[in-house]
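> how would this look folded up:
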Amino acid sequence: MGPLLSLALLLSMGIQFERPAVGQEVSSEDPLFRVEVDLVLLNVAITDRRGRYVRNLQPSDFRVYEDGIQQTLATFAEGNEAPRRLSASGERAVAAITPTTPAPVATEAPDTSAAAEPSLVGTNVFVLFDTSNFMYRSFVYAEDAIADFIRGLDGADSVAVYGYSRNLTRHAPLTNNRWDAIRGLRLAVAGDETALYNCLLLTLRDASTVPGRKVVIVFSNGPDTASAVAPDDVRALAEDEGIPIYVISTKEVNKDPISRNVFRRLTQSTGGRAFFARSWQRQAEAFTEIREELGSSYTLTYYPQPNPNRGWRSISVELISDALSKHRIRTRAGYRPRL
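Modelled structure (predicted):
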């Protein structure tokens, strides 16, 4: 069930783990127990009829349903504020202890090249930009737009800068140092063919190891020409890990209806947005809109109520009052629990 609740988030919510006292014997015949707590995290953007972001909502304004079952919110945050613990739902989840066999010891450490002491405050932003041969004529313009976006991020945000052509290049690992990120961006050079979906999948895997809120922003200047990974596999990972995907595409992509449809599906199902820009000015505006959304959206978490469904679980978010009912709500469509 994604995203997996990290140790850092457990500690931030005041959950403690007890060890046997010194000298206390633990019988090998005693059953082993493991607390399995998966926290579902939702990034929720709310806009009015004019497309303006709706701010200053409270937890009591929201209702969250999973497979039609109403959920109890565990934490709530607006923009980049620290998450607020709301109720005893965390204690309820910890109490649901079930016997299990010990988890296998990992033989290989996960790739943490993108992780630099992430914080639960702010957003972890992964920028994945096109460095393929589609970018030869417009490389400098793209770099400038991305650099301006990075400079304008909230001080609590962290950013990683990745580039893709046939292969993924991690130009700057996740950092809250804007100059380090821009320095890595400036080291990028245009490459060859485009394997967007391969590289997007790897970026999502990096992001999934980071606790807290995270998003992936894709800047694409041409259709995918070399991926072995299907777009639906990429979409499924982003849905399950709760990572919104934002795509900014240029006029070259706009000529390809297949890519346009794929970008729409990727963004809509994960709670992100697709921008089909016809000019460099519009592309810069798209980065500005994404930055505004990161500072205006809400982060909700909950521990799922008992649910026998082991497959796709749909998620819906509603605003309770009639005055808010006409607002547009955007979040991920659902997820598949980890078995």
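> hey, let's count contacts and neighbours off CA atoms from now on
OK.
> neighbouring contacts of the helix or strand in which residue 266 is found?
Taking DSSP states H and E as the criterion, residue 266 maps to helix 257-270. Applying Cα atoms under 8 Å, 6 or more residues apart in numbering, the contact partners of helix 257-270 are 223-224, 231, 234-235, 238-239, 242-247, 253-254, 273-274, 331-334.
> packing partners for the next helix or strand after it?
For helix 257-270, the following helix or strand on the C-terminal side (DSSP H and E) is strand 274-276. Packing partners of strand 274-276 (3 or more Cα pairs under 8 Å, 6 or more residues apart in numbering; DSSP states H and E): strand 245-249, helix 257-270.
> Would you mind finding the most buried of those?
Greatest average neighbour count among these goes to strand 245-249 (a mean of 25), per mean count of other Cα atoms under 10 Å.
> ok, then the element right after that one?
Trace forward from strand 245-249 with DSSP H and E and the next one is helix 251-254.
> and the longest helix for the chain?
In the chain, assigned by DSSP state H, the helix with the most residues is helix 280-296.
> doesn't residue 8 fall inside a helix?
Yes: the assignment for residue 8 (DSSP: H, G, I helix; E, B strand; the rest coil) places it in a helix.
> Out of the helices and strands packed on strand 274-276, which gets nearest to residue 299?
helix 257-270 (13.9 Å; Cα to Cα).
> tilt between that closest one and strand 245-249?
If you take axes from the mean of the first three to the mean of the last three Cα atoms, to 10 degrees, helix 257-270 sits at 150 degrees to strand 245-249.
> Now the second one, please; I'll put the structures next to each other:
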Amino acid sequence: MKQQIKIKKRMSCVSFVVILILMTMAAPLRLQAQAEDIDVRFISPQHDAIWIGVKKIEVRVTGVKPEYLRSVAVYLDGKLVKEFNSPPYRLKYNFGQVPKNRKLEVLVRRRNQRSIRREIHSYYLDDFQEVNVLQVVVPVAVMDRRGNYVSNLKKEDFIILEDGVPQDISYFSKSGKSTFHLCLLIDISASMRDKIQKVKEVAREFLKQLMSKDDKSIIVFFNHEVFEDSDFTSDFNELDNALAIAFPYGATALYDAVAYGVRLMKPIIGHNIIILFSDGEDNSSAIDPYTIINIVKRSNSVIYSIGKKKYMNQYDQYQELLRKISFSSGGITFFLDDVQDVQKTYQKIRKDIQAKFLIRFSPRDKRKRNRFRKITVKLRNKRGYKVRTMKGYYY
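Below is the predicted model:
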């Protein structure tokens, strides 16, 4: 009887050891299973996009519990930006005012297992610069004597000249058929407190009516600073969320905002549009009026300016500057009596954008001279039609 009890005890001990071994073996198996299911990706910024200004860097790690992770580290161009010990893996980062070739990496360190590394890159700017040399993009609006947009023209109807020399048209898009990149610059200085809600409502409806699935937009706010909380996107919900966060305060850095928008669009080839809304003159920019005009002359975007109508000779310099900004780019300037007029103004801008023809040409003179090249667009046998386009470009 005693011997039987001893045997049972030995069997119990053996069973306990076997169970312990199985549990020890099972733990790595669970971790291995989790390792196979783990997904690491950047949510923001977007891969193959332009990273400029203050942007959100966000990493999402799924398929594994946070307690199985040692850390999540974010690197920019090989340098540590931040190391996280728990979610969310999110931060704001200022990429600067000038677009550069950048690389973001995330290193996910797991307990008792190899690390996982993922990376994304900004758009390779040298490719853009090379295309810039080979292709010049010219958006063109044509109107008849009554001020109606003309939409039934063909490639053969257009003549394009650079410094008076005819150029061969390499690409032609009919009116309303070209996709675009749009930058919406919205003033949120303190003076906008009683206007911002209306402006946001109209901007929201404007984007919804204008954009197709192939168009991309970005919203940039400015007061005494310039900032944006999203990348170029075709997702209307993302743009809607960006509009919702605007809260007016501070002074007005109008020139800085325009310069920011121009630099943001500069590396992008295609139909580029900037729409500026501000209710007052600049009182906070680091850039002076002379400099901003020179920056705009080097822009590759059509700029629409919406400002406040002057009374009793107020804002003369401000209004003249807005006119120059839009005129040189082939855009239009609007001055409003009341913020309620902004809806009609956005409708006019939408109509103008959708009426544009898009012409591309490869300049005969490809030598870089760092000078302004004048562009002229004419029509064959179309008397009484008025052509509006960019005045030229620097190369």
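> that older thread, between the helices and strands packed on strand 274-276 of structure 1, which gets nearest to residue 291 of structure 1?
Closest among those, once you apply Cα to Cα, is strand 245-249, at 10.9 Å.
> Can you give me every residue that contacts the most centrally placed residue in structure 2?
Residue closest to the average C-alpha location in structure 2 (Cα atoms, centre = their mean): residue 232, at 3.3 Å. Counting by Cα under 8 Å, 6+ apart, residue 232 of structure 2 touches 49, 181, 216-218.
> Aligned counterpart of it in structure 1, please.
In structure 1, the residue matched to residue 232 of structure 2 (TM-score structural alignment) is residue 174.
> Check residue 328 of structure 2 too.
With TM-score structural alignment as the criterion, residue 328 of structure 2 matches residue 269.
> With distance to residue 212 of structure 1 added, can I get the helices and strands packed on strand 274-276 of structure 1 in CSV?
Below are those laid out as CSV (distance: least, Cα to Cα, whole Å):
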stretch, distance to residue 212 of structure 1
strand 245-249, 16
helix 257-270, 16
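> Mark which of the contacts of residue 232 of structure 2 are buried, thanks.
Burial by neighbour count, 16 or more other Cα atoms under 10 Å: within the contacts of residue 232 of structure 2 this picks out 181, 216-218.
> Could you list which of those residues belong to helices?
Using DSSP H, none of these sit in helices.
> List just the nearest of the residues you listed to residue 173 of structure 2.
Distances from residue 173 of structure 2 to these, taken by Cα to Cα, are shortest for residue 181, at 15.5 Å.
> so who does the closest one touch?
Neighbours of residue 181 of structure 2 in contact, by Cα under 8 Å, 6+ apart: 215-217, 232, 265, 270-273.
> so how far is residue 319 of structure 2 from it?
Counting by Cα to Cα, to the nearest Å, the gap from residue 181 of structure 2 to residue 319 of structure 2 is 26 Å.
> before we move on, what about residue 136 of structure 2?
30 Å.
> Average offset of the helix holding residue 266 of structure 1 relative to structure 2?
Taking mean Cα distance after the TM-score superposition for structure 1, the mean distance separating helix 257-270 of structure 1 from the aligned residues in structure 2 is 0.6 Å.
> which element follows the longest helix of structure 1 toward the C-terminus?
Taking DSSP H and E, what comes next after helix 280-296 of structure 1 is strand 298-302.
> In structure 2, what stretch matches that following strand?
By TM-score structural alignment, strand 298-302 of structure 1 lines up with residues 357-361 in structure 2.
> Where do the strands of the stretch 51-200 of structure 1 begin and end?
Under the criterion DSSP state E, counting those that start in this stretch, the stretch 51-200 of structure 1 contains strands at 62-66, 69-70, 73-78, 84-85, 98-99, 123-130, 158-164, 168-175.
> Tell me the buried residues in the first one?
Buried positions in strand 62-66 of structure 1, judged by neighbour count with 16+ other Cα under 10 Å: 64-66.
> ditto for stretch 230-245 of structure 1
Buried residues in stretch 230-245 of structure 1 (16+ other Cα under 10 Å): 231, 234-245.
> neighbouring contacts of that stretch?
1-4, 40-43, 197, 200-201, 204, 207-208, 213-218, 262, 265-267, 269-273, 332-337.
> Repeat the analysis, applying 6 Å as the threshold.
Stretch 230-245 of structure 1 has contacts (Cα atoms under 6 Å, 6 or more residues apart in numbering) with 2-3, 201, 215-217, 266-267, 270-272, 335-336.
> now swap in stretch 383-395 of structure 2 and tell me
140-145, 298, 328-330, 368-375.
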